[in-house]
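Q: Below is the sequence, then the predicted model.
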Amino acid sequence: MPITLPRSLPAFDVLDREGVMVIGEDGAARQDIRPLRIALLNLMPMKIATETQFARLIGATPLQIDLTLIRMTEHQSRHTAPEHMEAFYQPFQKVRDQRFDGLIVTGSPIEHLDYDEVSYWDEMREVMDWTQTHVHRTFGVCWGGMAMAWHFHRVAKHLLPAKHFGCDRARVEVPDSPWLRGFSDDAMVPVSRWTELRRGELEAKGLRILLESERTGPCLVEDAGHRALYVFNHFEYDTDTLKREYDRDVANGTPVEIPYGYYTDDDPSLPPVNRWRSHGHLLYGNWINEIYQTTPYDTALIGTHSHRMGEGPVPL
């Protein structure tokens, strides 16, 4: 089954050409099933690229997905046209009374800031608390995952002496985890961050590390108590995402290392090779499948006492 997107959203044509099953809102309304309601809180500057990346991953499952794009209420995007934001995004305060089967919170290039220095931090805290009463499962990505680990557990992010930038192999720590069904013993994943969360501090709070790298540390973490996953790297990246970041820094004269493990023979004159796409689809497909298996059919039950205690959810 397809992912439901507005036909005028740029991601619709991109994914349709790639063979991803997409369907317009009118067609979805004629199908006699309840689609999964997945929201994307998009904190990245380049909104269109990011929404396309995540729509590609969650739209690759055999389930119908109803995707809602969310932005912070007062924060204005400087890199995406206001017309696009007005047409396709809803401010959080407008959707806060709705319930969702899943929420993805993206990263944001604000790692250098303390959380309290982030202009929308108060509303972000509100969003994270809201997930416990209005969202069945949450997926925090990079800064989004770090913010959730800090908010719920006070696990601090630590500034790195040099940026983790490239493609890294993360080994599977929990082979029988339902989130890692179909994974190889390790998985290649793009990394682009200036901060890290440390294994001992995560485990001290009862968080379970599912993927970890010797070079870049914890990659994927399960927070069962908050029905959440935190991934600090970027399975959603396009083949050329790191290349565009590298080329931008070179053009700006910013000191930057060649992203490791990314180009053939570490030669930036050669095209990069995508070695993470299959594991990205597995991870997000497993997440969607787990949501499908456990979310209440009646969305009004999401976040209720019986849902939180595991007494109410039944498969769709």
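A: Happy to help now that I have it. Because the structure is predicted, anything quoted here is derived from the model rather than measured.

Q: hey, let's count contacts and neighbours off CA atoms from now on
A: Will do.

Q: ok so M85 is a strand residue?
A: No: judged by DSSP: H, G, I helix; E, B strand; the rest coil, M85 forms no part of a strand; its state is helix.

Q: what about V14, neighbour count?
A: 13 (other Cα atoms under 10 Å).

Q: what about it, which helix or strand?
A: helix 10-18 (DSSP states H and E).

Q: Centre of the chain to the next helix or strand after that helix, how far?
A: The helix or strand immediately downstream of helix 10-18 is strand 22-23, counting by DSSP H and E. Its chain's C-alpha centre and that of strand 22-23 lie 21 Å apart, by Cα atoms, centre = their mean, to the nearest Å.

Q: Now do the buried residues in whichever helix or strand comes after strand 22-23.
A: With elements assigned by DSSP H and E, the helix or strand that comes after strand 22-23 is helix 25-29. Counting neighbours by 16 or more other Cα atoms under 10 Å, one finds that the buried residues in helix 25-29 are A28.

Q: Just the residues contacting helix 25-29, thanks.
A: For helix 25-29, contacts defined as Cα atoms under 8 Å, 6 or more residues apart in numbering pick out 4-7.

Q: Out of these, grab the one that's most surrounded.
A: Neighbour-wise, the contacts of helix 25-29 (other Cα under 10 Å) top out at T4, 26 neighbours.

Q: ok, now which ones touch that one?
A: 22-25, 28, 64-67.

Q: the helices in the stretch 151-300 of the chain, which residues?
A: 199-204, 241-252, 277-294 (DSSP state H, counting those that start in this stretch).

Q: just how off-centre is the shortest one within its chain?
A: Centre-to-centre, helix 199-204 and its host chain are 22 Å apart (Cα atoms, centre = their mean).

Q: try this one side by side with the last:
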Amino acid sequence: MPLKIQKELPAYSVLSNENIFVMDIERSMQQDIRPLKIAILNLMPLKIQTENQLLRYLSNSPLQVEITLLQVKEHESKNTSSEHLDKFYTYFDDIKNEKFDGLIITGAPVELLEFEEVDYWNELVEIMEWSKKNVFSTIHICWAAQAALYHYYGIQKYELKDKLSGIFAHKVNNPAATLTRGLNDMFFAPHSRHTAIKKEDILKVDELEILSESEKAGPFIISTKDCRRIFVTGHLEYDTDTLQQEYERDFKKGMNPLIPENYYPNGDTQSEPLNTWRSNANLFYGNWLNYQVYQNTPFDISKITEKMNLSKNSFVPSEDLD
């Protein structure tokens, strides 16, 4: 799916060099279609890295995707330059009167804080509430998944004895689900977190379905029955070396981290890790864009609320976007 992004954004050259189709705004204006409007609320410290990771998987399809990068006001980023943020990011107040086909809320390294102790918690709650009427489908990643499950359903997170870090095997619970369509019966995905949610707590909520889970990592892809809210407890978007960077960072800090499981060949940290989840990430994000966004949202995005009401309990194909 060609991405409609600013040519100066670092991801433009990174993805172009990977032969991924991206286009600048001038070229996009020559195509007579409505692009899918996707917002990314980036809560990760290394924002450029996260941009590259997510945009890589929102690409290579016949449709345009127009990306809006969001940041929170209540937190000052220490790892991304203010020049980058000022040029490429906007605040929620600037877009809250718009409608979006999709929204992605990233994880954040604040797991060991109580939700209400996070400095931008109230702002995040406002955005999640806004998304109920202004976004057709939202993906919440890692900590954001825990935060949303807590906000919407009161599901608590629990601190783990040791950080869960590595590549874990997962099974698909519902082969008919569009989000997991095409995934192998057993597939791999990265996790990196200090906290977890319990399966039994999710099963108490009739509106939720566990589409995929891991014996070691627990519930992985959770969704409402209409797929308007999706919760991913791991990091399918991670690069091959992301877990390695995190391990080396924690090691240098004297945190004595455990070696990420199933990541380094033979557990040897001097060996180059192998990427065993890239195709799974492509399938998941492709399924989301196709089945939950493109096939459902109306051409007139201002009518998105009407479409939400129609598709609360069933998959309703939308008119074409061209």
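A: Received, thanks. Owing to the predicted nature of the structure, the values given are computational and were not obtained by experimental measurement.

Q: Fetch the TM-score of the aligned pair.
A: The TM-score (TM-score structural alignment, normalised by the length of structure 1) is 0.97; 315 aligned residues with a Cα RMSD of 1.4 Å.

Q: rewinding a little: and which of the contacts of helix 25-29 of structure 1 is nearest to P296 of structure 1?
A: Distance to P296 of structure 1, by Cα to Cα, is smallest for T4 among the contacts of helix 25-29 of structure 1, at 20.1 Å.

Q: roughly how far apart are that closest one and E111 of structure 1?
A: Distance of T4 of structure 1 to E111 of structure 1, given as Cα to Cα, to the nearest Å: 32 Å.

Q: need the contacts of helix 25-29 of structure 1 in JSON lines with distance to M188 of structure 1 and secondary structure, can you?
A: Formatted as JSON lines, the contacts of helix 25-29 of structure 1 follow (distance: Cα to Cα, whole Å; DSSP: H, G, I helix; E, B strand; the rest coil):
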{"residue": "T4", "distance to M188 of structure 1": "29", "secondary structure": "strand"}
{"residue": "L5", "distance to M188 of structure 1": "29", "secondary structure": "coil"}
{"residue": "P6", "distance to M188 of structure 1": "32", "secondary structure": "coil"}
{"residue": "R7", "distance to M188 of structure 1": "33", "secondary structure": "coil"}
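
Q: G225 of structure 1: which of those is nearest?
A: G225 of structure 1 lies nearest to T4 out of the contacts of helix 25-29 of structure 1, by Cα to Cα, at 30.2 Å.

Q: Do a quick rundown of the strands in the stretch 101-250 of structure 2.
A: In the stretch 101-250 of structure 2, the strands defined using DSSP state E, counting those that start in this stretch lie at 135-141, 158-172, 186-196, 208-214, 218-224, 229-232.

Q: right, and those strands - which one's nearest Y294 of structure 2?
A: Per Cα to Cα, nearest to Y294 of structure 2 of the strands of the stretch 101-250 of structure 2: strand 135-141, 10.0 Å.

Q: about what we covered before: gap between the helix holding V14 of structure 1 and the chain center?
A: 19 Å.

Q: same question, stretch 37-46 of structure 2
A: Per Cα atoms, centre = their mean, the centroid offset for stretch 37-46 of structure 2 relative to its chain is 8 Å.

Q: buried stuff in it?
A: In terms of neighbour count (16+ other Cα under 10 Å), stretch 37-46 of structure 2 has its buried residues at 37-44.

Q: now do stretch 210-222 of structure 2
A: Of the residues in stretch 210-222 of structure 2, 210-214, 217-222 count as buried by neighbour count, 16+ other Cα under 10 Å.

Q: thought S306 of structure 1 was touching G312?
A: Yes: here S306 of structure 1 reaches G312: they are 5.1 Å apart, a contact under Cα atoms under 8 Å.

Q: Would you mind telling me which of the two has the busier surroundings?
A: Per other Cα under 10 Å, whichever of S306 of structure 1 and G312 has more neighbours is G312, with 17 against 12.

Q: On the three-state scheme, that one is what?
A: Once three-state DSSP is applied, G312 of structure 1 turns out coil.

Q: Report the contact partners of it.
A: Counting by Cα under 8 Å, 6+ apart, G312 of structure 1 makes contact with 296, 301, 306.

Q: want to throw these into JSON lines with distance to K157 of structure 1?
A: Shown next, in JSON lines, are those (distance: Cα to Cα, whole Å):
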{"residue": "P296", "distance to K157 of structure 1": "34"}
{"residue": "L301", "distance to K157 of structure 1": "34"}
{"residue": "S306", "distance to K157 of structure 1": "34"}
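
Q: ok, back up a step: elements contacting the helix holding V14 of structure 1?
A: strand 22-23, helix 47-58 (3 or more Cα pairs under 8 Å, 6 or more residues apart in numbering; DSSP states H and E).

Q: can you tell me how far P91 of structure 1 sits from G303 of structure 1?
A: Taking Cα to Cα, one finds P91 of structure 1 at 21 Å from G303 of structure 1.

Q: These two - which one has more neighbours?
A: Legend: neighbour count by other Cα under 10 Å for P91 of structure 1 and G303, higher for G303 (20 against 17).

Q: For F100 of structure 2, give its distance to M1 of structure 2.
A: 17 Å.

Q: So which of these two has more stuff around it?
A: The neighbour count for F100 of structure 2 versus M1, taken as other Cα under 10 Å, is higher for F100 (25 against 19).

Q: The more buried one and K133 touch, don't they?
A: No: applying Cα under 8 Å, one finds F100 of structure 2 not in contact with K133, separated by 9.8 Å.

Q: what residues are up against D24 of structure 2?
A: Shown in contact with D24 of structure 2 (Cα under 8 Å, 6+ apart): 4-7.

Q: Of those residues, which are reproduced in structure 1?
A: Contacts retained in structure 1 from these (both residues aligned by TM-score structural alignment, their matches' Cα atoms under 8 Å), given in the numbering of the listed structure: 4-7.

Q: nearest to D162 of structure 2, of the residues you listed?
A: Comparing those against D162 of structure 2 with Cα to Cα picks out I5 as the nearest, at 39.2 Å.

Q: Please say which position in structure 2 N289 of structure 1 maps to.
A: Here N289 of structure 1 is matched to N290 in structure 2, going by TM-score structural alignment.

Q: gap between its match and S131 of structure 2?
A: Separation of N290 of structure 2 from S131 of structure 2 (Cα to Cα): 19 Å.

Q: quick one, which of those two is more surrounded?
A: Comparing N290 of structure 2 with S131 by other Cα under 10 Å, the one with more neighbours is S131, at 20 against 16.

Q: any idea how far the more buried one is from K99 of structure 2?
A: 9 Å.

Q: remind me, longest helix of structure 2?
A: As assigned by DSSP state H, the longest helix anywhere in structure 2 is helix 121-134.

Q: what distance separates that helix from the middle of the whole chain?
A: With Cα atoms, centre = their mean, you get 16 Å for helix 121-134 of structure 2.

Q: And stretch 151-171 of structure 2, by the same measure?
A: Distance, centroid of stretch 151-171 of structure 2 to centroid of chain: 16 Å (Cα atoms, centre = their mean).
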